[in-house]
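Peer 1: heads up, no residue letters with this:
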């Protein structure tokens, strides 16, 4: 029997990518689902894929940056499904652009969705998860939450913040003797629409960036990522690295520490010199 069999799992960002893959796999493992996303049509498609005998599915169109909306969502889950037993805070967006050229409004939106959205999700459902006994809180950082990269300052900041929030909360749960392991997930390149749907500074080339991500970086499917995540969550691990690239970044930072900030620009310049156009 699966650990998740009969549990109520809440998933934000359930309309696509890893969120959708988690929902489908959890339904196969017998979990009841509360699926949350801003895109009602995408949410309905995810729910359709999760329609299995004995599995109850509730969908809610919500904005994770809206605290009132998240509180209402938690109330609905308590009423219709009896409360959450596992929470997966997956919803997120990405932005590319230098600090000099990026709009403050874009930076604020990334922080609001990626960090504050996680805080809202966890805060809204935490009491339910604690009451469920043997529950799980799952947050999503990124390989960019382990090491910062040029032109992704907003995204880096949000994912570093998720990491800190998760590590603090895990300690709180332990000190309070609540049986609620907090797992922070660090995906590398996964084939999701996050870059295609991302935000870009005016000087950036969204098409070129998206093509590079989808052809050179995003090598893992959402389904493969979901399987790795669920295995780590079931075991109550503090960190789950998704993909060899995420593990490589973690190892690099562990070995060289803060010196990676000087090494990465040198590597990028070297790669640029080796390309015919002079660009990476």
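Peer 2: Happy to help now that I have it. Since the model is a prediction, treat every value here as computed from it, not as a measurement. Numbers count the residues shown, from 1 in each chain.

Peer 1: going by C-alpha atoms from here, please, whenever you check contacts or count neighbours.
Peer 2: Will do.

Peer 1: so what's residue 29 up against?
Peer 2: Residue 29 sits next to 2, 4, 5 when contact means Cα atoms under 8 Å, 6 or more residues apart in numbering.

Peer 1: ok, the first one - contacts?
Peer 2: Applying Cα under 8 Å, 6+ apart to residue 2 gives the contacts 29, 30.

Peer 1: where's it, which helix or strand?
Peer 2: Under DSSP states H and E, no helix or strand contains residue 2.

Peer 1: okay, strands next: where are they in the stretch 101-250 of the chain?
Peer 2: In the stretch 101-250 of the chain, the strands defined using DSSP state E, counting those that start in this stretch lie at 136-140, 182-187, 199-200, 239-242.

Peer 1: which stretches in this protein count as helices?
Peer 2: Counting by DSSP state H, the chain has helices at residues 17-28, 40-49, 67-81, 104-111, 117-132, 153-175, 206-212, 222-234, 244-256, 260-274.

Peer 1: included below, for side-by-side comparison, is a second structure:
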């Protein structure tokens, strides 16, 4: 069991799940190194957490490896007992594969996948010096299933899952004190859909509004509940953390019908949209 103590580093901390994690970990006695591009949001969050915890804020673009390396250096200097790293920052991109261009796909991968890889690499040497430590890499339920219109996002989140599982097994074989969990949230009520980019080839503006509305209607889990589930997963050293009944259902469906899950899932989603 991993104890919640020392300090935690969190990317994407200014909003959504990252923000909720910062508050809940702070409530449990963790000092915090908070990273985001939204520096004003970080400062507001730090003020909300208050002086009871040591909080450092770091303006970081996780698509820039240099920013992540600097974040790790400064976070460890500010919090020598840092033992939890949560690679949470992520973005979304709406459109089919043919509607998004290569530059957009690479933009998403730089944040959603390479940001996780660089964050893991930057902090791992320090974490290995701790008596116990934990890495949390946030994938998605779309790292388990891959719906149409999510080719870039699903590809990156599947990559996070594969990378993280392999690193976890490597750490276990080496007898490392570092544990690693992969998080697969279902619909969480954050602004990720509203803040998403649209594929260069998408010409139907109404489709974006409809997609956002569908996501927000389906996103039943609060960021706080997601954060509490992740913290429980850290404490229990759970390798896979599913968040929400929707994620648990989709994971189960994929296990039973790994190659043919989409047709029954689509029917269920259509019924939900109609309220039946």
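Peer 2: Great, that's in hand. Everything quoted here is computed from the prediction, not taken from an experiment.

Peer 1: now the helices of the first structure as CSV including distance to residue 34 of the first structure?
Peer 2: Below are these laid out as CSV (distance: least, Cα to Cα, whole Å):
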stretch, distance to residue 34 of the first structure
helix 17-28, 9
helix 40-49, 9
helix 67-81, 7
helix 104-111, 24
helix 117-132, 11
helix 153-175, 21
helix 206-212, 31
helix 222-234, 17
helix 244-256, 28
helix 260-274, 40
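
Peer 1: winner for burial among the ones you listed?
Peer 2: Most buried of the helices of the first structure, by mean neighbour count (mean count of other Cα atoms under 10 Å): helix 17-28, with a mean of 24.

Peer 1: relative to the second structure, what is the average displacement of that helix?
Peer 2: Superposed on the second structure, helix 17-28 of the first structure shows a mean distance to its aligned partners of 0.3 Å (mean Cα distance after the TM-score superposition for the first structure).

Peer 1: residues in the second structure aligned with that helix?
Peer 2: Mapping helix 17-28 of the first structure onto the second structure (TM-score structural alignment) gives residues 16-27.

Peer 1: starting at the chain centroid, how far to that stretch?
Peer 2: Remark: stretch 16-27 of the second structure is offset 13 Å from the chain centroid, using Cα atoms, centre = their mean, to the nearest Å.

Peer 1: do stretch 2-21 of the second structure as well
Peer 2: Chain-centre distance of stretch 2-21 of the second structure: 11 Å, with Cα atoms, centre = their mean.

Peer 1: need the counterpart of residue 121 of the second structure in the first structure.
Peer 2: In the first structure, residue 121 of the second structure lands on residue 123 (TM-score structural alignment).

Peer 1: what's the answer for residue 251 of the second structure, then?
Peer 2: In the first structure, the residue matched to residue 251 of the second structure (TM-score structural alignment) is residue 250.

Peer 1: mind listing what that match touches?
Peer 2: Applying Cα under 8 Å, 6+ apart, we find residue 250 of the first structure in contact with 143, 146, 147.

Peer 1: with residue 135 of the first structure instead?
Peer 2: Listed by Cα under 8 Å, 6+ apart, the contact set of residue 135 of the first structure reads 85, 86, 129, 179, 180, 181.

Peer 1: would a markdown table of those with distance to residue 26 of the first structure be doable?
Peer 2: Below are these laid out as a markdown table (distance: Cα to Cα, whole Å):
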| residue | distance to residue 26 of the first structure |
| --- | --- |
| 85 | 13 |
| 86 | 11 |
| 129 | 17 |
| 179 | 21 |
| 180 | 19 |
| 181 | 18 |
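
Peer 1: write the ChimeraX selection for whichever of the residues you listed are buried.
Peer 2: The following ChimeraX line selects those of the contacts of residue 135 of the first structure that are buried, judged by 16 or more other Cα atoms under 10 Å:
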select :85,86,129,179,180,181
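
Peer 1: nearest to residue 187 of the first structure, of the helices of the first structure?
Peer 2: Nearest to residue 187 of the first structure among those is helix 244-256 (6.2 Å), distances taken as Cα to Cα.
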